[in-house]
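Chemist: have a look at this prediction, sequence included:
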Amino acid sequence: MTHRQAVATMLLVTLLWSIAGVVTRHLESAQTFEVTFWRSAVTALVLGGWMIARQGWRGLLGAIRAGGRTLWLSALCWSVMFTSFMVALTLTTVANVLITMSLAPLFTALIARVTLGHRLPLRTWLAIAVAGGGIAWMYGSQVGAGTGRDLIGTLVALSVPVAGATMWTLLQHNARQHPETRSDMTPAVLLGALVSTAVTLPLSLPFAASAHDIGLLGMLGVVQLAVPCLLAVAAGRVLKAPEASLLGLLEILFGVVLTWLGTSESPTVEVVGGGSLVLLALAGNEAWALWSGSTRAGASAVTSMKVS
């Protein structure tokens, strides 16, 4: 995959990720946990079939055994992300959920700072401060208005970036402790979907979803989750981390716009204003990191040319 193809792939990935909000707003009768169950079940079925076709039962079981504790902890994080995301969408607005999830890069930086001792550059501290102001603006009005359902939905959504940040920190810690081990962490996504399915099954009974709802949620399991996850892994092998993070922010813009166009749900002034601050902070942080990396690479190339 060329760099241009990787960028185009990530644009497609973010567009596919962003359809969850507008699709869930067209469900007829599926309840909170049932929404998660059907999507996770179909995702597990598709990913499991793809992995078995790719490497066979023995290969898949071998990859799970080789992953050890880190793979299972990663799977637990994936299950939290799969479950909390869909539950949050049933409790609060799409814009609230997506903007709250966008804090993942900053949570990752903070957790890595505390657990791994990573030093944070000034740009990241500035981004954290600006994003914090945006979040306070967004949700301060909800506290004053007493919209308890929105606050609960926001807290549920907050577990998604926390789980994601924990997962990436675990993987980085494992790579640091065992640099010789090249375990495949892809099965963690499958295990996460299976755990999410198992946990939400008893909470979904008795089923209330119509055939229409199951069709939409099954489509999300394939088109919105399984396929883009595989595409993102492929694009991630080519793109730099800041590039991927910056492109990933488009999911928020796509999701809010699609929901606004496809439903009667529209973001409030506070969500637009506070969310803009969050996006500005995140985009500025990642763009600065990308520019700094390009500048250093250019300087190294010039130095190399002079020496030669």
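Modeler: Arrived safely.

Chemist: going forward, measure contacts and count neighbours with C-alpha atoms only.
Modeler: Will do.

Chemist: what's the neighbour count on residue 69?
Modeler: Per other Cα atoms under 10 Å, the neighbour tally for residue 69 reads 12.

Chemist: got it, and residue 107?
Modeler: For residue 107, the neighbour count with other Cα under 10 Å is 18.

Chemist: and it, what element?
Modeler: Using DSSP states H and E, residue 107 sits in helix 104-115.

Chemist: for that helix, which outside residues touch it?
Modeler: Residues outside helix 104-115 that contact it (Cα atoms under 8 Å, 6 or more residues apart in numbering): 118-120, 124, 127-128, 160-162, 164-166, 168-169, 245, 282.

Chemist: out of those, which sit inside helices?
Modeler: Within those, residues falling in helices by DSSP state H are 124, 127-128, 160-162, 164-166, 168-169, 245, 282.

Chemist: are any of those residues buried, and if so which?
Modeler: Neighbour counting with 16 or more other Cα atoms under 10 Å marks 124, 127-128, 160-162, 164-166, 168-169, 245, 282 as buried within these.

Chemist: name the nearest of the ones in helices among the contacts of helix 104-115 relative to residue 41.
Modeler: Nearest to residue 41 among the ones in helices among the contacts of helix 104-115, counting by Cα to Cα, is residue 160 at 18.8 Å.

Chemist: so what's the residue count around the residue lying closest to the closest one once chain neighbours are set aside?
Modeler: Distances taken as Cα to Cα, 6 or more residues apart in numbering put residue 81 closest to residue 160, at 4.7 Å, once the chain neighbours are dropped. Neighbourhood size, residue 81 [other Cα under 10 Å]: 24.

Chemist: residue 81 contacts residue 164, correct?
Modeler: Yes: look at residue 81 against residue 164 with Cα atoms under 8 Å: they come within range, at 7.1 Å.

Chemist: the inter-axis angle of the stretch of helix or strand residue 302 belongs to versus helix 104-115?
Modeler: Using DSSP H and E, residue 302 maps to helix 269-307. Angle between the axes of helix 269-307 and helix 104-115 is 70 degrees (criterion: axes from the mean of the first three to the mean of the last three Cα atoms, to 10 degrees).

Chemist: what's the closest of the buried ones among the ones in helices among the contacts of helix 104-115 to residue 16?
Modeler: residue 245 (15.9 Å).

Chemist: ok, second structure coming up, stack it against the first:
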Amino acid sequence: MVSRGVTVPLSTLREERKGWLLVFLSALMWSFGGAIARFIENSDSWTVIFWRSVWAAAFLVCFMVWRDGWRGTLKLFRDMGLPGVAVAICFVTSSIPFIIALAYTTVANILLMQAGVPLLAALIAWALFGEKVSRATWAAILAVIAGIVVMVSDSLHATVSPIGNALALLIAFSLAMATVFTRRYANVRMTPATCLGTMIAAVVAAPLASSFEVTGRDMGFLFAFGVVNLGLGLALFATGARLVPAAVAALLGTFEPLLGPIWVWLIHNEVPSARTIIGGTIVFAALLVHIGLEFRRQTHPRRPGVTGMPSPS
């Protein structure tokens, strides 16, 4: 695509759109986490973390072996280096607090706190690596923050645990860091990094779990929790986030906290408050408008003086 001195290769646009789709699908998979967790009867958070992480690690290993073979998989682990280790740690510090936070607050509170991830990712990418963020993306981010303020304002009362909110903030920061590192080191395949993160989580949870025994019913939901929600979500994210700017990847990830409370509402009748619904509507509208503008930008020539999103390097 050519526009007054600016040429954008068609292959670049296709890769970026592929990244959009993959990151959205990862958010969709992650959004089922709260609904699945509510089906699990085992009350020991560390037992849940252990089995969820084990199933996720098993899925990711099988995925990489199917895609790259045993030798290719081992090479991916060797080549991920420190950026891969950093991403693994980020996912450990997001997956473990999620399960623990469920014991202190609602699924809606945990997930909707994550709507701040786009702003955090944009700020981190700008501060550490000088990655530019378009005005349209900043506007969408501010709208998302406005929506989350409306939602969180309803939970500022004595019945909400500060521990739950603190863990939710830790999850948001960790996901923002993982998004930035994945985008910054786009040449590094991050699937083994996410796999390493699940392995570390399992090792951490093992000595803290009261028992590894769970019912057959719970194991079925733990399998879905680990494979579909965590493992598949991580694989999609690791593949797609390196193809789009960090702020855009984080913005698409906001579909997780937006959809998550809806599934819990529909399946478990955990009804969100009026402010949660209003704030969620603001977030959803901001996402739809931004996505529409981005596709318009990609299919129409840019006018002089208008700064668009940086293309993947």
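Modeler: Looks like it arrived, so ask away. Note that the structure is a prediction, hence the values are computed from the model and not measured.

Chemist: for the contacts of helix 104-115 of structure 1, work out which two are farthest apart.
Modeler: 119 and 160 (23.9 Å).

Chemist: may I see the buried residues of the top helix by length along structure 2?
Modeler: The helix that spans the most residues within structure 2, counting by DSSP H, is helix 45-79. For helix 45-79 of structure 2, burial by neighbour count (16+ other Cα under 10 Å) applies to 45-61, 63-64, 73, 76-77.

Chemist: try stretch 200-217 of structure 2
Modeler: For stretch 200-217 of structure 2, the neighbour count (16+ other Cα under 10 Å) marks 200-202, 204-206, 209, 214 as buried.

Chemist: equivalent analysis for stretch 84-95 of structure 1, please.
Modeler: Neighbour counts using 16+ other Cα under 10 Å place 84-95 of stretch 84-95 of structure 1 among the buried residues.

Chemist: can you add secondary structure and distance to residue 214 of structure 1 and give those back as CSV?
Modeler: CSV is the format used below for the buried residues of stretch 84-95 of structure 1 (DSSP: H, G, I helix; E, B strand; the rest coil; distance: Cα to Cα, whole Å):
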residue, secondary structure, distance to residue 214 of structure 1
84, helix, 19
85, helix, 18
86, helix, 14
87, helix, 16
88, helix, 19
89, helix, 17
90, coil, 16
91, coil, 19
92, coil, 21
93, coil, 21
94, helix, 20
95, helix, 24
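
Chemist: distance of the counterpart of residue 226 of structure 1 in structure 2 relative to residue 199 of structure 2?
Modeler: Matched across to structure 2, residue 226 of structure 1 falls on residue 231, judged by TM-score structural alignment. Noted for residue 231 of structure 2: a distance of 11 Å to residue 199 of structure 2, by Cα to Cα, to the nearest Å.

Chemist: out of those two, which sits in the busier spot?
Modeler: Between residue 231 of structure 2 and residue 199, counting by other Cα under 10 Å, residue 231 is the more crowded of the two (31 against 21).

Chemist: quick one: the more buried one and residue 62 touch, right?
Modeler: No: contact criterion Cα under 8 Å: residue 231 of structure 2 and residue 62 do not qualify, at 10.5 Å.

Chemist: next up, the contacts around the residue nearest to residue 183 of structure 2 when sequence neighbours are not counted.
Modeler: Closest residue to residue 183 of structure 2 apart from its sequence neighbours, by Cα to Cα, 6+ apart: residue 242 at 4.3 Å. Going by Cα under 8 Å, 6+ apart, residue 242 of structure 2 touches 19, 182-187, 312.

Chemist: which one of those sits in the busiest neighbourhood?
Modeler: That'd be residue 182 among the contacts of residue 242 of structure 2, by other Cα under 10 Å, with 30 neighbours.

Chemist: what angle sits between the strand or helix carrying that residue and helix 117-129?
Modeler: Taking DSSP H and E as the definition, residue 182 of structure 2 sits inside helix 162-184. On the basis of the same axes, to 10 degrees, helix 162-184 of structure 2 is oriented at 50 degrees to helix 117-129.

Chemist: the helix or strand just after helix 162-184 of structure 2 aligns to what range in structure 1?
Modeler: Next along the chain after helix 162-184 of structure 2, taking DSSP H and E as the criterion, comes helix 191-205. With TM-score structural alignment applied, helix 191-205 of structure 2 matches the range 186-200 in structure 1.

Chemist: what about the matching stretch, how far off from structure 2?
Modeler: Following the fit onto structure 2, the mean deviation recorded for stretch 186-200 of structure 1 is 0.9 Å by mean Cα distance after the TM-score superposition for structure 1.

Chemist: how about residue 270 of structure 2, what's its partner in structure 1?
Modeler: Mapped onto structure 1 by TM-score structural alignment, residue 270 of structure 2 lines up with residue 265.

Chemist: what's residue 199 of structure 2 in contact with, if anything?
Modeler: Residue 199 of structure 2 neighbours (Cα under 8 Å, 6+ apart): 53-54, 57.

Chemist: again but with residue 263 of structure 1, I slipped
Modeler: Neighbour list for residue 263 of structure 1: 22, 25 [criterion: Cα under 8 Å, 6+ apart].

Chemist: which neighbours do residue 231 and residue 199 of structure 2 share?
Modeler: With Cα under 8 Å, 6+ apart as the test, residue 231 of structure 2 and residue 199 both reach residue 57.

Chemist: quick one: map the residue nearest to residue 160 of structure 1 onto structure 2.
Modeler: So, by TM-score structural alignment, residue 81 of structure 1 is matched to residue 94.

Chemist: its match and residue 177 touch, don't they?
Modeler: No: Residue 94 of structure 2 is beyond contact range of residue 177, at 10.4 Å (criterion: Cα under 8 Å).

Chemist: can you pull the contacts of the most centrally placed residue in structure 2?
Modeler: Among the residues of structure 2, the one closest to the centroid is residue 253, at 5.0 Å (Cα atoms, centre = their mean). Going by Cα under 8 Å, 6+ apart, residue 253 of structure 2 touches 23-24, 26-27, 118.

Chemist: state the pair within those residues that is farthest apart.
Modeler: Longest span within the contacts of residue 253 of structure 2, Cα to Cα: 26 and 118, 15.3 Å.

Chemist: still on that earlier bit, packing partners for the longest helix of structure 2?
Modeler: Packed against helix 45-79 of structure 2 by the contact rule (3 or more Cα pairs under 8 Å, 6 or more residues apart in numbering; DSSP states H and E) you find helix 81-101, helix 191-205, helix 216-224.

Chemist: got the angle for the first one vs helix 191-205?
Modeler: Using the same axes, to 10 degrees, one finds that helix 81-101 of structure 2 and helix 191-205 are set 50 degrees apart in direction.
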